[in-house]
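A.B. asks: I would like the atomic coordinates for the input below:
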Amino acid sequence: MQDSVLYEKTGRIALLTLNRPEKLNALDYATNDLLMALLDRIEEDEGIGAVILTGAGDRAFSAGGDIHEFTESIRRGTEEAVREFCRRGQRMTARIEAFPKPVIAAVNGIAFGGGCEITEAAHLAIASQDAVFAKPEINIGIPPTFGGTQRLPRLAGRKHALELLLTGDTFGPGRAYEMGLVNEVVPGDRLIEAAFAMAERILRHSPLAAARIIAAVTRGLNTTIDEGLLIEREQFARMCASQDVHEGLDAWIARRTPVYAGR
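C.D. replies: The predicted structure is shown next:
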């Protein structure tokens, strides 16, 4: 049986590919669990500084949760459906959102439901001109379950988000860009190249500083500004005790390129 998530390491960048193209890369439980396991492996690998997540084939990034599979969970009862489907998906998107290394979603086609929610959770996202997004859960009588009712309003604003959540309508990469769901829209044949280029721009800098920035932003978004500023100070204090901050300052003063551990 082929792996439902492919892993490839190029230099300091890990490429993860959702690999169920015949199912439009739908997120069944096994795929979800394998993705989590690979993220654990990547976090422990000091030689990796950034992650790109995309979909196999030319049709889909991910069409969302595997409807046939979670239908069976729902039929077995509410408690099982919440545990097997909802909590599993929420853990996965929360893991992506709080991952200490930058995660870039390279959206190469359909990004519906859980596929859109992965895009929302990723730190950065680039969309192909062929990408199509939707929040279609309402069409089957459920709300989004992988964090879509919470992250999309924070990205796009309440009214934009509610329009998409309540209608289930599709929307293109242009609107996704305007709402802040993606950072860039590129031709399909340049998508992975553009994602790698973005990762390389990040990898010029201290990996510890990147992790501290991600932590401050992720935690701070869900607090008041005063609490967020406290989080920011905490992350700054953690950097002050690191070798990276001294290397960065010394390099700046000496007008040379800094050399950080792991680079």
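
A.B. asks: only C-alpha atoms from now on, for both contacts and neighbour counts.
C.D. replies: Noted.

A.B. asks: now the helix or strand containing A81: how far from the chain's centre is it?
C.D. replies: Taking DSSP states H and E as the definition, one finds A81 inside helix 78-81. Helix 78-81 sits 26 Å away from the centroid of its parent chain (CA atoms, centre = their mean, to the nearest Å).

A.B. asks: tell me the buried residues in that helix?
C.D. replies: A81 (16 or more other CA atoms under 10 Å).

A.B. asks: ok so E8 is a strand residue?
C.D. replies: Yes. According to DSSP: H, G, I helix; E, B strand; the rest coil, E8 belongs to a strand.

A.B. asks: burial count for the closest residue to it other than its chain neighbours?
C.D. replies: In space, and not counting its chain neighbours, E8 is closest to L15: 5.1 Å by CA to CA, 6 or more residues apart in numbering. For L15, the number of neighbouring residues by other CA atoms under 10 Å comes to 22.

A.B. asks: can I assume L15 sits in a strand?
C.D. replies: Yes. Checked against three-state DSSP, L15 lies within a strand.

A.B. asks: for it, give its distance to R154.
C.D. replies: Distance from L15 to R154, counting by CA to CA, to the nearest Å: 27 Å.

A.B. asks: ok, G57 next?
C.D. replies: Distance from G57 to R154, counting by CA to CA: 30 Å.

A.B. asks: from the contact counts, what lies against the helix or strand harbouring A161?
C.D. replies: In the assignment (DSSP H and E), A161 maps to helix 158-167. Contacts defined by 3 or more CA pairs under 8 Å, 6 or more residues apart in numbering; DSSP states H and E place helix 158-167 against helix 148-156.

A.B. asks: next, the second sequence, to be compared with the first:
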Amino acid sequence: MTDMNAINAINAVSAISAISGGNDLVQCERLGRHALLVLNRPDKLNALSYALIDALMARLDALETDPAVRCVILTGSGTRAFSAGADIAGFAPDIAASPEQALRRFLQQGQAMTRRIETFPKPVIAAVNGLAFGGGCETMEACSLAIAAEHATFAKPEIKLGFPPTFGGTQRLPRHVGRKRANEMILTGEPIDAASALRFGLVNEVVSGADLLPACLRLADRIARHSAIAVTASLRAVTRGINLPIDEGLAVEAMQFMVAAASHDAREGTSAFVEKRPAVFRDA
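C.D. replies: Got it, this is the predicted structure:
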């Protein structure tokens, strides 16, 4: 990580610790070539209300079209929670009204958010700075990569409310940790710690709380040294192909290769390899 990014990370840690409300439900900070998004409802453990979901979607829309942003880091304000999950008090009237209204308002909005994160054309790195429960865990699962603080915990407590996970957790969690481990988390509602999440493949790395954002920035910098076109093509190939039969997945891979192969960066990368020199990517 560059010295400037190290300074930015320290400043960001201080900023997140200081956030205690304000008008922005999702704060946005620029950290060099990367953007930091902070879920900002610390009094509610950053629970996902309708308004917060809308704010996060708007932030992602803006960052997608900003060519200066290479990676997005997503975290929660404070040190207690990444997100406690869906704001059940806010969603309860829809659940009480009818299954159809609950589906339309509650489930579909949450699934649209996690799918937006999952298919975002730039890497989204979850910085799990505390508990990630319910919809918060599902949000983390949808991210491209995840780094957790040592004190982070993960749970699927929806079973205790009388329904299954609703923001994609029944589908993504088994793909991360396997069917039996996913069933245990979903059917018991019991939390797991960060070490278990790492062992199960739910997160990429566990670090100290103080090193969480610097570790995310180091990972983002390792990605950003490569061609932006190649990064996006790789993300799309993995995301679109993972649920397909192998032959269809290989077709997706071929299509994304063709997109990248038509770029300056592919020609530069292969030429640099043959000429035994560092590549200078136009989009890096």
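
A.B. asks: buried sites along the helix holding A161 of the first structure?
C.D. replies: For helix 158-167 of the first structure, the neighbour count (16+ other CA under 10 Å) marks 161-162, 164-165 as buried.

A.B. asks: tell me which stretches of the stretch 51-200 of the first structure form helices.
C.D. replies: Here the stretch 51-200 of the first structure has its helices, by DSSP state H, counting those that start in this stretch, at 67-75, 78-81, 88-98, 114-121, 148-156, 158-167, 173-179, 191-203.

A.B. asks: wait, which of the ones you listed is closest to K9 of the first structure?
C.D. replies: helix 191-203 (11.7 Å; CA to CA).

A.B. asks: can you mark which positions in the helix or strand following that closest one are buried?
C.D. replies: As assigned by DSSP H and E, the chain's next helix or strand after helix 191-203 of the first structure is helix 207-220. For helix 207-220 of the first structure, burial by neighbour count (16+ other CA under 10 Å) applies to 207-218, 220.

A.B. asks: so what touches the following helix or strand past helix 207-220 of the first structure?
C.D. replies: Next helix or strand after helix 207-220 of the first structure toward the C-terminus (DSSP H and E): helix 225-240. Residues from elsewhere that reach helix 225-240 of the first structure (CA atoms under 8 Å, 6 or more residues apart in numbering): 208-209, 212-213, 215-216, 219-221, 245.

A.B. asks: over which residues of the second structure does helix 225-240 of the first structure lie when aligned?
C.D. replies: Mapped onto the second structure using TM-score structural alignment, helix 225-240 of the first structure spans residues 246-261.

A.B. asks: the matching stretch vs the first structure, average offset?
C.D. replies: Comparison of stretch 246-261 of the second structure with the first structure after fitting gives an average deviation of 0.9 Å (mean CA distance after the TM-score superposition for the first structure).

A.B. asks: now that stretch, how far from the chain's geometric center?
C.D. replies: 24 Å.

A.B. asks: in it, what's buried?
C.D. replies: So stretch 246-261 of the second structure, judged by 16+ other CA under 10 Å, has buried residues 249, 252-253, 256-257, 260.

A.B. asks: export these to CSV and tack on distance to I88 of the second structure?
C.D. replies: Supplementary listing: these in CSV, determined by distance: CA to CA, whole Å:
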residue, distance to I88 of the second structure
G249, 37
V252, 38
E253, 40
Q256, 40
F257, 43
A260, 43
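
A.B. asks: looking for the alignment partner of L45 of the second structure in the first structure.
C.D. replies: Using TM-score structural alignment as the criterion, L45 of the second structure maps onto L24 of the first structure.

A.B. asks: my guess is A127 of the first structure contacts V185. True?
C.D. replies: Yes. Contact criterion CA atoms under 8 Å: A127 of the first structure and V185 qualify, at 4.8 Å.

A.B. asks: who's more crowded, the two?
C.D. replies: When A127 of the first structure and V185 are compared for neighbours, A127 comes out ahead with 33 against 22, by other CA under 10 Å.
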